[in-house]
Each structure stands twice: as structure tokens, then as C-alpha cells.
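Undergrad: Test case, fold it:
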Amino acid sequence: MAQAPGSTYSKTRRRSRGFQAASSLLATRVQKAAEGRGFAVARLLTHWPEIAGPQLAAATRPVKISHSRGAFGATLTLLTTGPMAPMVEMQLPMLRDKVNACYGYNAVQRITLTQTAASGFAEGRASFTHAPKTAKAPDPERVEQAERVGAQFTDPTLAQAMATLALNVAQRQSRKT
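TA: Modelled structure (predicted):
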């Protein structure tokens, strides 16, 4: 039996759906913001590490997609740092295929790179880390001196911090001489 248009059933059912995920509440706003930059599929922005892969995602950020008049396909603009640009450029054909797979058709014809500095690069979200430097093992005599400095304090956290500080100061002084 059909309910009347103004019945209480539809009102109570609407109120009883419970909590909603934040993503469902913001989906339309994110979609409109993405469309303003040319991204008809916001998934390209939100899932960039999955689409590009971890190495390319760490070195690049999608900025905009521009469509030219009368031409088929769009141009994707990526930000990258200067030293990474040649490495990214070698992988552009593979990246274009992955981006088009995200869209489901051959939407992107070209990918252009814009080189920029690491600071201000998407508010610091991109990680531009170098390989860790291999540190030499500290001199045992300096470690002993640092432990004696740390032993002067009763608080174990403070003692450890002071011992580390004393060791760092001693190593720095040895490098200067």
C-alpha cells in the first residue's frame, strides 16, 4: 500500500538514518572545487599516490587540467622540483596511461611539468628527503664523558638528553679542530 505524500513515515525514516561519513557530506564541495581546476574526476587529486605510484607521487603534484579549443584531449600540469624533472619526464608516457585509466578513456593527451622549489610545494606535503648520511660511530672516550655528564641528573629523561647534548657538542668540537 502506498503512503500519502505528507505521511509521518517518510519523516521518521529520514531522521533515523543515523550518522553519515564526513566524506559523503563533503563530496559535492570537493567535486566542485576540483572541477574549478579542470579536474572532472576528483579521484585524480585525492588518490594521486595510488595512481602515480609512491615514487612519482612523492616528487609530483597534479595542479590543473586544461582543455584547448578544438583539440581532443586535455593537458595535465604537474609540479615537480628541478632535480626530479628529468626522472619524471622519462616516466610521462607510463604516467599518462595510468591517468587515463583513472578517467576510463583517453582524456589526457599531454602532461607538462612545471619546476618549482620544494618550499611552498603544496604546503609542505611533498616529501623531498635525501638519503640519510652514514654517521661514524662516536669515540668511546667521548661517550664515557657524555655519560658522566648525564649521571649528574636524577631524572632519567633529562639525564639522557644531557648526555646526548654533551656527545653532540664534543663531536662538533672535534670536527672543527
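Undergrad: okay, CA-based contacts and neighbour counts for the rest of this
TA: Will do.
Undergrad: could you list every residue that touches residue 59?
TA: 80-81, 84, 126-128 (C-alpha atoms under 8 Å, 6 or more residues apart in numbering).
Undergrad: try residue 57
TA: With C-alpha under 8 Å, 6+ apart, residue 57 has these contacts: 48-49.
Undergrad: those strands in the chain, which residues are they?
TA: 60-67, 74-81, 108-116 (DSSP state E).
Undergrad: any idea of the angle the first one forms with strand 108-116?
TA: Pointing back at strand 60-67 there. Per axes from the mean of the first three to the mean of the last three C-alpha atoms, to 10 degrees, the angle that strand 60-67 makes with strand 108-116 is 130 degrees.
Undergrad: what comes into contact with strand 60-67?
TA: 37-39, 44-45, 48, 73-81, 122, 126.
Undergrad: Tell me the spacing between the closest residue to residue 111 other than its chain neighbours and residue 91.
TA: Leaving aside its chain neighbours, residue 111 sits nearest to residue 76 (4.7 Å; criterion: C-alpha to C-alpha, 6 or more residues apart in numbering). Using C-alpha to C-alpha, to the nearest Å, one gets 14 Å for the distance from residue 76 to residue 91.
Undergrad: Let's compare: structure for the following, please.
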Amino acid sequence: MQGQTDQNSRRRRGFERASALLEGRIRRVGEKRGFAVARLLTHWPEVVGDETARICRPVEVRYGRDGFGATLTLLTTGAHAPMLDMQKDALREKVNACYGYAAIARIRLTQTAPTGFAEGQAAFAPAPKPPAPAPDPRTAAAASDLAVEVRDEGLRAALQDLGTRVLSRSKR
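TA: You can find the predicted model right below:
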């Protein structure tokens, strides 16, 4: 009964961001691995930078018995480990800035091969997106006709692009 009232109240509010719908689930999964702040997992490239995010990813956070700072374990390939080892202090500062306090006291590196065991596979860089197919000239012309009355150049171009995308979608 409780789940049904949650759905009804959600429907009355209208559209919600996908991140808001998944926030609770991501937090629960992250907390199992010791990540009190799920933002560290979900925004890893923004926290440490694109260059570093391509060569490593966070695996877990372990809190010691004495409670003075945690250990962040990062997964990387063997070739990148020495470079990351030299950047530990800067990485710790960036991660602690994400937490808002000195949560991480140590960073531990775990090395793995680029391919291997199921848990240790290290494909860090996302695959490039395939290029979008060129729109049909008739569809582009129809979208251009719809936006011809708009005076602002930037707005007209954006509306033409939107119109082309909407008109070229397959009917469902």
C-alpha cells in the first residue's frame, strides 16, 4: 500500500530528473562498498579530472578500527600505478573536497591487467559515441520551414535542429 501512494504522489508532481529517481538505490549500493557520498562514484571524472578518471576508478572505502580517516582503494592497470602513486596527495585532496571534510586519510592502489578476471577487468575510458546519421534532406527542409519566422539566429538554428530530430524519429 505504501509503494502505491509513493507512485501516486510522484505522478502528481510531474516530471522528475532520472538522478532523483535513482538516488536512493545508488546510495544503498554505494554504502555497501563504504561510499558514504555516492557523488564520488557517480561523478568520478568531475572529482579527479578526465585524465585521471581514464586510468583509474574507485573500488571501495574502508574505515579503520581507530576511526581516524578512511582508506580509498583505486583500481588501475599496472602501467599507470607508478604515475598515480606520485599523485596520491593531490587525489586525496580532490576526493576530500568532494566529501567536504578530511574523510580519506590514505589511498591504496590495486593493479589489474586490462583484461582478466570478471572483477578485475579494467576498461576505464568510455567507448566513443557513434556519429549521428545524417538527416533526410526533406526532413531538414520541413524543420527549416517550421522555424523560418524566428528572428534570433541562435534560437532558429536550435529549433531547426530540434525539429529535424523530432521529425526524423520513427513513429512508435
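Undergrad: Would you mind giving me the ChimeraX syntax to select the buried ones in the contacts of strand 60-67 of structure 1?
TA: Selection of the buried residues among the contacts of strand 60-67 of structure 1 in ChimeraX, burial being defined by 16 or more other C-alpha atoms under 10 Å:
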select :38,39,44,48,73,74,75,76,77,78,79,80,81,126
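Undergrad: Need the counterpart of the residue nearest to residue 111 of structure 1 in structure 2.
TA: Using TM-score structural alignment, the partner of residue 76 of structure 1 in structure 2 is residue 72.
Undergrad: ok, back up a step: tell me which of the strands of structure 1 lies nearest to residue 8 of structure 1.
TA: Distance to residue 8 of structure 1, taken as C-alpha to C-alpha, is lowest for strand 60-67 among these, at 47.5 Å.
Undergrad: which bit of structure 2 covers that closest one?
TA: Per the alignment by TM-score structural alignment, strand 60-67 of structure 1 matches residues 56-63 in structure 2.
Undergrad: ok so, going back, relative to residue 159 of structure 1, which of the strands of structure 1 is closest?
TA: Taking those one by one with C-alpha to C-alpha, strand 74-81 is closest: 41.9 Å.
Undergrad: what stretch of structure 1 does the host helix or strand of residue 142 of structure 2 fall on?
TA: Using DSSP states H and E, residue 142 of structure 2 sits in helix 137-146. Under TM-score structural alignment, helix 137-146 of structure 2 corresponds to no residues of structure 1.
Undergrad: give the contact list for residue 48 of structure 1.
TA: Neighbours of residue 48 of structure 1 in contact, by C-alpha under 8 Å, 6+ apart: 57, 61-62.
Undergrad: just to revisit the earlier point, pretty sure the match of residue 76 of structure 1 contacts residue 104?
TA: Yes - with contact defined as C-alpha atoms under 8 Å, residue 72 of structure 2 reaches residue 104; the gap is 6.5 Å.
Undergrad: what does residue 29 of structure 2 align to in structure 1?
TA: Checking TM-score structural alignment: residue 29 of structure 2 goes with residue 33.
Undergrad: Identify the single longest helix in structure 1, thanks.
TA: Secondary structure of structure 1 per DSSP state H: the longest helix is helix 156-176.
Undergrad: Buried residues, it. List them.
TA: Residues of helix 156-176 of structure 1 classed as buried: 159-160, 162-164, 166-168, 170 (neighbour count, 16+ other C-alpha under 10 Å).
Undergrad: Quickly check the residues you listed for the two that are furthest apart.
TA: The span of these, defined through C-alpha to C-alpha, is set by 159 and 170 at 16.4 Å.
Undergrad: For structure 2, which segments count as helices?
TA: Going by DSSP H, structure 2 shows helices at 2-13, 18-32, 39-42, 44-48, 50-55, 81-86, 88-99, 137-146, 153-168.
Undergrad: ok so, going back, what's the helix holding residue 142 of structure 2 packed up against?
TA: If contacts are counted by 3 or more C-alpha pairs under 8 Å, 6 or more residues apart in numbering; DSSP states H and E, helix 137-146 of structure 2 sits against helix 153-168.
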